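> Turn this into a structure:
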Amino acid sequence: MAKDMFLFWGSGSPPCWRVMIALEEKNLQGYQHKLLSFEKGEHKSNEVLDINPRGQLPAFRHGPNAINESVAACMYLEDQFKSQGNPLIPSDPAEKALAYQRSIEALTVHQKMVDIVTYNRRVPEAERHEAAVKRDKEGLGSEFGVWEGYLHKTGPYIAGKNFSMADVVFFPTLALAFRIGMKQEKFPKLSSYHNFLKERPSIKATWPQHWLQNPPTFDPLKDV
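As a prediction, this is how the structure comes out:
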C-alpha cells in the first residue's frame, strides 16, 4: 500500500511534517518520497507542478489520487486506513467533535505564525512597520495562550486524553514556533506538551534532520 504513495516534502515545513506524522501513525512506512529545497525553488519544479499546480509542498499522491492540502491528506489517510496503525479520529462523538474542531482551528495559529515569519523574511528591517509587527506578535501570543488554556482543560493531548488528528496538525506548528524563538517558559503547558510529544515514535521518526544538525539562525518569535 505505502509503495503506491509518493510525497514531495520540505524539511521543517509544518504542513509537510503533518503528513509524515500521519503516515507513521498509520504504519505506512516505506512510501516513496523526495526531499526538496525551498531555497533552491525546487518546489516549483515540473515534477511537483504535475501533482500540485500551486507549486507548494507537500505534494502527495496515493495511486491516482493527488491530495495536496496537508490536513486533507491526513484526513484521507485516516479514512483509507482506519483499521491500521493508531486511530487519529476518536469513535466517541464528543471526542470526535473536539478532534475535528481543534484540527481545523490549528490552522489559525499556523497562519498567524506564517504571517510574522513571511513579513520578517521579505520586508527589509528599515521598511518594517513596528506597530504592525508588535500587533501581530501580540496576536500570536494571545492565540498560543488560547491553546495553553486548552491543555489546562483537556490535556494531556490537545483534544483530550488521547493522541488524535488535532495533535498531528497542531504539534508541528508549535515545534517550529519554539524553534524560531518563542519562549517555552511563557507557555508552561505547551512546553510540557512539546517535550512530551517529541518523544512519540512518529514524531521522533520524522523530526527535521536539519534541526538536529544545525542551531536556529532565525528568531522572529523571540518577542512573542
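> going forward, measure contacts and count neighbours with C-alpha atoms only.
Fine.
> roughly how far apart are the residue of the chain most remote from its centre and Asn120?
Distance from the centre of the chain peaks at Ala126, with 31.0 Å (C-alpha atoms, centre = their mean). From Ala126 across to Asn120, the span is 11 Å (C-alpha to C-alpha, to the nearest Å).
> Also Ile51?
30 Å.
> Equivalent analysis for Met75, please.
Counting by C-alpha to C-alpha - Met75 and Asn120 are separated by 32 Å.
> Next: Glu25.
34 Å.
> what about the two, which has more around it?
Each of Glu25 and Asn120 has its neighbours counted (other C-alpha atoms under 10 Å); Glu25 has more, 23 against 17.
> How about the contacts made by that one?
Gly85, Asn86, Ser202 (C-alpha atoms under 8 Å, 6 or more residues apart in numbering).
> Could you say which helix or strand holds the second one?
Read that as Asn86. Asn86 belongs to no helix or strand when assigned by DSSP states H and E.
> same deal with the last one?
In the assignment (DSSP H and E), Ser202 maps to helix 201-206.
> what about that helix, distance to the chain center?
13 Å (C-alpha atoms, centre = their mean, to the nearest Å).
> Give the next helix or strand downstream of that helix.
helix 209-213.
> let's see this one next to it:
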Amino acid sequence: MVLKFYAPQFVGGGIAIVALALAEKQAAFEFVPINMAVKEHKTAEYMAMNPFGQVPAINDDGFAMYESRAICRYLDERFADQGATLVPKAMKERAVVEQAISVESMTFSPPLSKVVGELVVKVRRGLTPDQALADEGLKEISDKLDVYEVILAKHNYLAGDNFTLADLVHYAYAPMLAEKGVDIMTVKERPNVARWWNELMSRPTWVKLKAEGMKSTV
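Below is the predicted model:
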C-alpha cells in the first residue's frame, strides 16, 4: 500500500517541508487533498490520524504520523536507500544537524511566525497588520541571521557542506517573506546567508514544488 500524504494544496509551513522531503527522497506517494474551508481536518477519520486536527499528516500502510519535522525524519529512514540523505547516520554529524534543527525551531521560527502572522496571515484575512509587532520580529530574525552568517562562512550549509534536514526546515515560512517584499534573507551585509538562501530557493525540488504544487507520484 502506497504512502498517503494528507494536506491542503498550499505550499507553506509544515506542509511545504513534508512535500519537499518526499521530493528529496524520491518517494512514491498518493496526495490526499484536505479542504480546510469545510473542516475536513476536523473529521473523525482525519483526527484518528492526527488527534490535534492539524495538517499535514501521513499514513504509511496503516502507520499514521503528524508533526512535520517528525514526519521528515521518518521519511529519511523509511526511504533510506534513495534520494538525498537528510539526516546523517554518523553520530557527530547527526548531532550537528539536530543542533541546527533545534536552533531553527526554538530561536529562528518563533519570530518568523510572528512576522508571517502579521504580514501574511492577517493580510490574507483582510485584517490590518501590526507593523510594530512585525518590525520587532524582523529585528529578532536579523539578529539570528547575523549568527547564521558566521556559521555559513565556515561551510556551505547550516550543518556542514551537505544539504540536510537542518536546511530543509527553513522552507516552511521564510520564503513567504520575499513574496511580501521583505528582503531579509539576501541582504548584501550577509553574503554567506544570501548565497545559502539563493541556493535553497533555486534547488530543483523546490522550484518544481512551487510551480506544480502537491501531486501524487503514483
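> Give me the TM-score for this pair.
The TM-score (TM-score structural alignment, normalised by the length of structure 2) is 0.78; 203 aligned residues with a C-alpha RMSD of 2.7 Å.
> quick check, nearest of the contacts of Glu25 of structure 1 to Lys134 of structure 1?
Ser202 (35.5 Å; C-alpha to C-alpha).
> Could you find the counterpart of the closest one in structure 2?
Using TM-score structural alignment, the partner of Ser202 of structure 1 in structure 2 is Thr205.
> can you confirm His33 of structure 1 is in a strand?
Yes - His33 of structure 1 forms part of a strand when assessed by DSSP: H, G, I helix; E, B strand; the rest coil.
> As a check, name the ranges of all helices in structure 1.
Counting by DSSP state H, structure 1 has helices at residues 14-25, 46-49, 70-80, 93-122, 130-154, 165-179, 188-197, 201-206, 209-213.
> what angle separates the first one from helix 70-80?
Right, the one you point to is helix 14-25 of structure 1. 10 degrees (axes from the mean of the first three to the mean of the last three C-alpha atoms, to 10 degrees).
> how much does helix 14-25 of structure 1 stray from structure 2?
Following the fit onto structure 2, the mean deviation recorded for helix 14-25 of structure 1 is 1.4 Å by mean C-alpha distance after the TM-score superposition for structure 1.
> Quick check: the residue nearest to Asp167 of structure 2 when sequence neighbours are not counted vs Ser105 of structure 2, distance?
Once flanking residues are discounted, Asp167 of structure 2 sits nearest to Leu158: 6.3 Å by C-alpha to C-alpha, 6 or more residues apart in numbering. From Leu158 of structure 2 across to Ser105 of structure 2, the span is 14 Å (C-alpha to C-alpha).
> So between the two, which is more surrounded?
Leu158 (25 against 14).
> what about the counterpart of Arg195 of structure 2 in structure 1, how many residues close to it?
Here Arg195 of structure 2 is matched to Ser192 in structure 1, going by TM-score structural alignment. By the measure other C-alpha under 10 Å, the count of residues near Ser192 of structure 1 is 14.
> likewise Leu57 of structure 1?
24.
> what's the matching residue for it over in structure 2?
With TM-score structural alignment as the criterion, Leu57 of structure 1 pairs with Val55.
> and if you look at Glu148 of structure 1?
Match for Glu148 of structure 1 (TM-score structural alignment): Glu149.
> my read: that match touches Val193, true?
Yes - between Glu149 of structure 2 and Val193 there is a contact at 5.4 Å, judged by C-alpha atoms under 8 Å.
> Neighbour count: these two, which is higher?
Val193 (27 against 18).
> The closest residue to Gly145 of structure 1 other than its chain neighbours: neighbouring residues, count only.
Excluding its sequence neighbours, the residue lying closest to Gly145 of structure 1 (C-alpha to C-alpha, 6+ apart) is Phe187, at 7.3 Å. Counted by other C-alpha under 10 Å, the residues lying close to Phe187 of structure 1 total 17.
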